[in-house]
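**Q** build me a model:
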Amino acid sequence: MTIVLGTPNADGMREARGVLREWQYDGAPMQLHPGDIGWNYRFGTAETAAVVRTWSRDGRLLAVGMLDSPTVLRITVAPDAFRDEDLARRLVEDLSLPERGVLPAGAVSVEAPLGLLLHDLLTEEGWGLDEPWTPLFRDLAEAVEDPGARIERMGAEQAQDFADVLRSAFNTSRPTRDYWHAMTAGPFSADARCLGACDDQGNVAAVVTVWSAGPGKPGLVEPMGVHADHRGRGYGRAITLAGAAALREMGSSSVRVCTLSSNVGGVATYRAAGFEARPEIGDRIRKA
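**A** Now for the predicted structure:
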């Protein structure tokens, strides 16, 4: 059967969310998570649908991708289709031909889970590897230790605090209070919790958003940040522990996150919160 590339409508987004939830399991490599798309809803519903791509055969979704930017695609595949040759070759075609509407000509990158036949074919086509990332995982079978800080669940009244911490943590002017409102209005928001760790004066020092994929599935941390004024005081560990505990309450079996290996402080923070670092991975890149 022919493999069909699509950009989903509202119904298609619900279907994509459903299969992404199904495809998560504890032994899976780091891969696109429904929470990744949920976090993208901070840009708006129409904007998020416009950057999602799906590949299906005979009405069944086999792969889901999301453009993090016009030149960066994050993609994952149904567990039983990791070595599907027809799918892998179609993906290479769609990634290589700008007229297909996935990636433009020139320098681009693709994040895909290890084990895909796609990697072998991209290597044959001359694609290289970008800088390394470190995946980190924590099992949630046992109770999570006390974070040692006051933790609040963040609602609409804390939307500005949420944005302020992220702006400071990532040294960017982009996050606004509208991020929180748009994200929580999106169809993936029921799977999310936003938490804040407060200092002794009640100021929000760190924030995290965590995403469930359903009971018995791994959850995701995306994003976590500590305000620059509060770094080095344990708030990163505290808010990460709080996020892990929230996911356990929501039924998640484990929690995962991936950060650039060059972000030594970030890796150390997650390890301090009980995460285990796995072997490094790298995006596939095609140079201009």
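**Q** can we go C-alpha only for contacts and neighbour counts from here?
**A** Will do.
**Q** ok, Cys194 - contacts?
**A** Applying Cα atoms under 8 Å, 6 or more residues apart in numbering, we find Cys194 in contact with Arg153, Met154, Gly155, Val207, Val208, Thr209, Val210.
**Q** what do you get if the cut-off is 6 Å, keeping everything else the same?
**A** The contact partners of Cys194, by Cα atoms under 6 Å, 6 or more residues apart in numbering, come to Arg153, Met154, Val208, Thr209.
**Q** which parts of the stretch 101-250 of the chain are strands?
**A** 108-111, 128-139, 150-153, 192-198, 204-211, 218-226 (DSSP state E, counting those that start in this stretch).
**Q** determine which stretch of those strands is the most buried.
**A** With neighbours defined as mean count of other Cα atoms under 10 Å, the strands of the stretch 101-250 of the chain peak in mean count at strand 204-211, which reaches a mean of 28.
**Q** can you tell which of the strands of the stretch 101-250 of the chain is closest to Arg90?
**A** Nearest of those to Arg90, taken as Cα to Cα: strand 108-111 at 14.7 Å.
**Q** A helix includes Pro279, no?
**A** No - assigned with DSSP: H, G, I helix; E, B strand; the rest coil, Pro279 falls outside any helix and is coil.
**Q** one more to put side by side:
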Amino acid sequence: MSGGYRRSDGDPAALRELAGRLWSWSSRWHPGELTWLCAEHPDARLAHWRHAGRVVAWAWARGTRLDLQLDPAHRGLLDELLAWSGAGTVRVLDAETWLVDELLARGLQRRDDGPFFVHLRRPLDDLPPATPLPAGYALRPADAAARAAVHSAAFSTTMSEAAYREVMRGPAYRAELDALIVGPDGSPAAAALAWLDGRSGVAVLEPVGVHPEHRRRGLATAAALAVLRAARELGARDARVCARGDDGYPAPRAAYEALGFRAYARNLRLVRP
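**A** Predicted coordinates:
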């Protein structure tokens, strides 16, 4: 490969390495959440690029969609990332203005129709007090079977116990930041998982979910607050979460805003004409 760049396939650790080095509030990716997303989408195609031994870019392709991160000092690699993926749609953060400009200059066009996600943040020094759980509900230490079950039900997907065990074995996972709420009959009702980046002091919520049979009881708020408090005790100063920003599914964003989160950026969809 020209220019001293070397491409390799796979390796989520390379994604986390670059995300941690480039993290700022103008970055789309937090290193912790990449652990979760790679586990949630094991069928995605991954590649990363190194220069002088350091990760400078990665690309993550699912079908015709591309997500990426690129060190702006190596923006000349963008054409190779696009060619590798063959994707017709690229998703970026609007705060990554230089990357948006580079993609527009290559003929991609912004599309604002359809769902999109907003990024919300809040400091952790003034978290609201805990509210009592409904009668019969209780916080429990997370276990893989229960966490996989509540996630599958909450998001209408399929996550196996084995897949969640892999998440728990990951280097960024901390059991203190994994909250499980069970119902009166002991069945998994809600859960929240946070990922703490010690370098930046930012914790990201990914994911927070409630079993459909246990919704509208304040369980998502209770689970999220539990892990945010735990993250603060571990040294986190701020938190970030993503939620749908369009009107098609407004409830999660409203719940996070009620917790004091405020939107500061949104994802953009850029497509080849």
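**Q** drop the TM-score for these two in here.
**A** Put the two chains on top of each other and the TM-score (TM-score structural alignment, normalised by the length of structure 2) is 0.82; 263 aligned residues with a Cα RMSD of 2.9 Å.
**Q** could you dump the strands of the stretch 101-250 of structure 1 into CSV with distance to Val255 of structure 1 added?
**A** CSV is the format used below for those (distance: least, Cα to Cα, whole Å):
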stretch, distance to Val255 of structure 1
strand 108-111, 19
strand 128-139, 5
strand 150-153, 18
strand 192-198, 13
strand 204-211, 9
strand 218-226, 5
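**Q** to His33 of structure 1, which of the ones you listed lies closest?
**A** Here strand 218-226 is closest among the strands of the stretch 101-250 of structure 1 (Cα to Cα), at 7.3 Å.
**Q** counterpart of that closest one in structure 2, which residues?
**A** Residues 202-210 of structure 2 are where strand 218-226 of structure 1 aligns, with TM-score structural alignment as the criterion.
**Q** how about the helices of the stretch 1-150 of structure 2, start to end?
**A** Here the stretch 1-150 of structure 2 has its helices, by DSSP state H, counting those that start in this stretch, at 12-22, 31-40, 78-85, 97-105, 144-155.
**Q** how about those helices, which one is nearest Gly4 of structure 2?
**A** helix 78-85 (13.6 Å).
**Q** got a list of contacts for the closest one?
**A** Ala61.
**Q** give the equivalent position in structure 1 for Ala258 of structure 2.
**A** With TM-score structural alignment as the criterion, Ala258 of structure 2 lines up with Ala272 in structure 1.
**Q** next, find the distance separating its match from Arg286 of structure 1.
**A** Ala272 of structure 1 sits at a distance of 35 Å from Arg286 of structure 1 (criterion: Cα to Cα, to the nearest Å).
**Q** of those two, who's got more company?
**A** Neighbour count, other Cα atoms under 10 Å: between Ala272 of structure 1 and Arg286, Arg286 has more, with 19 against 16.
**Q** gap between that one and Thr71 of structure 1?
**A** From Arg286 of structure 1 to Thr71 of structure 1 the distance is 10 Å (Cα to Cα).
**Q** intersection of neighbour lists for the two?
**A** Val108.
**Q** packing partners of the longest helix along structure 2?
**A** If you go by DSSP state H, structure 2 has its longest helix at helix 219-233. Here helix 219-233 of structure 2 touches strand 188-197, going by 3 or more Cα pairs under 6 Å, 6 or more residues apart in numbering; DSSP states H and E.
**Q** how big is the offset of the strand it packs on relative to structure 1?
**A** Comparison of strand 188-197 of structure 2 with structure 1 after fitting gives an average deviation of 1.2 Å (mean Cα distance after the TM-score superposition for structure 1).
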